[in-house]
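[1] Predicted structure and sequence below. I'll ask about it afterward.
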Amino acid sequence: MNDVSRREASAYPFQSLFVPFPFVCFSLALGTDVAFWQTGDLMWQNFSAWLLFAGLVAGGLALLAGLIDLLRARTRPLRPSFLAIILFVVMLVLAFVNSLVHAGDGWTAVVPYGLLLSAVTFAVSLMAVTASTGKYARLAWRV
């Protein structure tokens, strides 16, 4: 590997490794909540709880990686906007509250508040993705 490609690889933000996981987990949690609402099968409630937990762990790792990226000068052009960061944190807070709601037993752990929180978390995640993609669309792809 030559110096140019090594230098370009060092400019890759660490947060990009972890940020997609919470979005996927929280989207799937909404799907499993809808499945629980329609079927009443407790398996879907367990899936939702585990997806929320996995998304929160990955989101915490993404925040830690983002703090590391703040200290790296090479990742400056790829840093997300302040709005995207705030929306990501709001999404994690909503998912944490949703996880607490899902910790209950049976139907009331998901319907109606768990399902509503999953839908709001999903909507905030879409806003966070929209806020963060504007900056990346203006930058050239790094290969």
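    Perfect, thanks for sending it.
[2] all contacts plus neighbour counts: C-alpha atoms, from now on.
    Will do.
[3] what does the host helix or strand of residue 93 contact?
    Following DSSP states H and E, one finds residue 93 within helix 82-102. Helix 82-102 is touched from outside by 26, 45, 48-49, 52-53, 56, 59, 109-110, 113-114, 117-118, 120-121, 124-125, 127-129, 131-132, with contacts defined as CA atoms under 8 Å, 6 or more residues apart in numbering.
[4] In this structure, which helix is the longest?
    As assigned by DSSP state H, the longest helix anywhere in the chain is helix 42-71.
[5] Show me what it is packed against.
    With contacts taken as 3 or more CA pairs under 8 Å, 6 or more residues apart in numbering; DSSP states H and E, helix 42-71 sits against helix 15-18, helix 20-39, helix 82-102.
[6] angle of that helix against helix 82-102?
    150 degrees (axes from the mean of the first three to the mean of the last three CA atoms, to 10 degrees).
[7] ok so, going back, which helix or strand lies directly C-terminal to the helix holding residue 93?
    In N-to-C order, the element after helix 82-102 by DSSP H and E is helix 113-138.
[8] Give me the helices and strands touching that next one, please.
    Against helix 113-138 (3+ CA pairs under 8 Å, 6+ apart) you get helix 20-39, helix 82-102.
[9] try it against this one:
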Amino acid sequence: MAQSHPAADDAVAGQPIHAVLVQFPTVCFTLALLTDLAYWQTANLMWQNFSAWLLFVGLVVGVLAALVGIIDILVRRSARRSGAAWPHAIGSIVVLVLAFINSLIHAGDGWTAVVPWGLTLSILTVLVMIATGFLGRSMTASSHRGDRDHA
């Protein structure tokens, strides 16, 4: 019977489950920014509805990814050793808070649900998400190197 590597137990195709899940809110929040821009340019309510749904789905999967990430940090020593673990976690929480506030603003009707504050929060969410993504990527890469070194 083949033995599995401990790091492989919490991974999908060699990536930690958190790294796989976090892609969904990343795409949703980025698309919400694009649909906000489309609404700003066209005033077509369809784009506001798209933004609201994208924010909702991004938040649901983002909270799930955060829970998996917390478990990942608590269980995997290599994740805790990374200096980027806590800044990444704090950045991820900031992204979820910004997206939640943005979702509340998008719950309004018409132009004021997007312009100016919904659009501004979408931009801020994506900018913080980019910075947090770099931290997470460096953390994932260093933890995989540590897993290989101990194999």
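    Good, I have the coordinates. If you're wondering where the values come from, they're calculated on a predicted model, not measured in any experiment.
[10] Need the TM-score between these chains.
    Once the chains are overlaid, their TM-score stands at 0.87 when taken by TM-score structural alignment, normalised by the length of structure 1; 139 aligned residues with a CA RMSD of 2.0 Å.
[11] Spatially central, which residue of structure 1 would that be?
    When structure 1 is reduced to its mean C-alpha position, the closest residue under CA atoms, centre = their mean turns out to be residue 22, at 2.7 Å.
[12] give the contact list for whatever residue of structure 2 lines up with it.
    In the superposition onto structure 2, residue 22 of structure 1 corresponds to residue 25 when matched by TM-score structural alignment. If a contact means CA under 8 Å, 6+ apart, then residue 25 of structure 2 has 57-59, 61-62 as its contacts.
[13] Same list (the residues you listed) but as a markdown table, adding distance to residue 88 of structure 2 and neighbour count.
    Output for those, formatted as a markdown table (distance: CA to CA, whole Å; neighbours: other CA atoms under 10 Å):
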| residue | distance to residue 88 of structure 2 | neighbour count |
| --- | --- | --- |
| 57 | 21 | 14 |
| 58 | 18 | 26 |
| 59 | 17 | 22 |
| 61 | 17 | 18 |
| 62 | 14 | 27 |
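[14] so which of the residues you listed persist in structure 1?
    Using both residues aligned by TM-score structural alignment, their matches' CA atoms under 8 Å as the contact test, the members of the contacts of residue 25 of structure 2 still in contact in structure 1 are 57-59, 61-62.
[15] Report the two of those separated the most.
    Set against one another by CA to CA, these have their most distant pair in 57 and 62, with a gap of 8.1 Å.
[16] What distance do you get for residue 147 of structure 2 to residue 4 of structure 2?
    13 Å (CA to CA, to the nearest Å).
[17] Those two: who's more crowded?
    The neighbour comparison of residue 147 of structure 2 against residue 4 (other CA atoms under 10 Å) goes to residue 147, with 18 against 8.
[18] can you list the helices and strands packed on helix 42-71 of structure 1 in a markdown table and add distance to residue 136 of structure 1?
    As requested, the helices and strands packed on helix 42-71 of structure 1 are arranged in a markdown table below (distance: least, CA to CA, whole Å):
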| stretch | distance to residue 136 of structure 1 |
| --- | --- |
| helix 15-18 | 12 |
| helix 20-39 | 14 |
| helix 82-102 | 12 |
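[19] Out of those, which gets nearest to residue 9 of structure 1?
    Counting by CA to CA, residue 9 of structure 1 lies closest to helix 15-18 out of the helices and strands packed on helix 42-71 of structure 1; the figure is 12.7 Å.
[20] Buried residues in that closest one, which are they?
    When burial is assessed from 16 or more other CA atoms under 10 Å, helix 15-18 of structure 1 yields the following buried residues: 15, 18.
[21] Quick one: average offset of it versus structure 2, please.
    Between helix 15-18 of structure 1 and the corresponding residues of structure 2, superposition yields a mean separation of 2.3 Å, by mean CA distance after the TM-score superposition for structure 1.
[22] now for that helix, which elements pack on it?
    helix 42-71.
[23] compared with structure 2, how much does the helix it packs on deviate?
    Here helix 42-71 of structure 1, set against structure 2 after superposition, deviates by a mean of 1.0 Å using mean CA distance after the TM-score superposition for structure 1.
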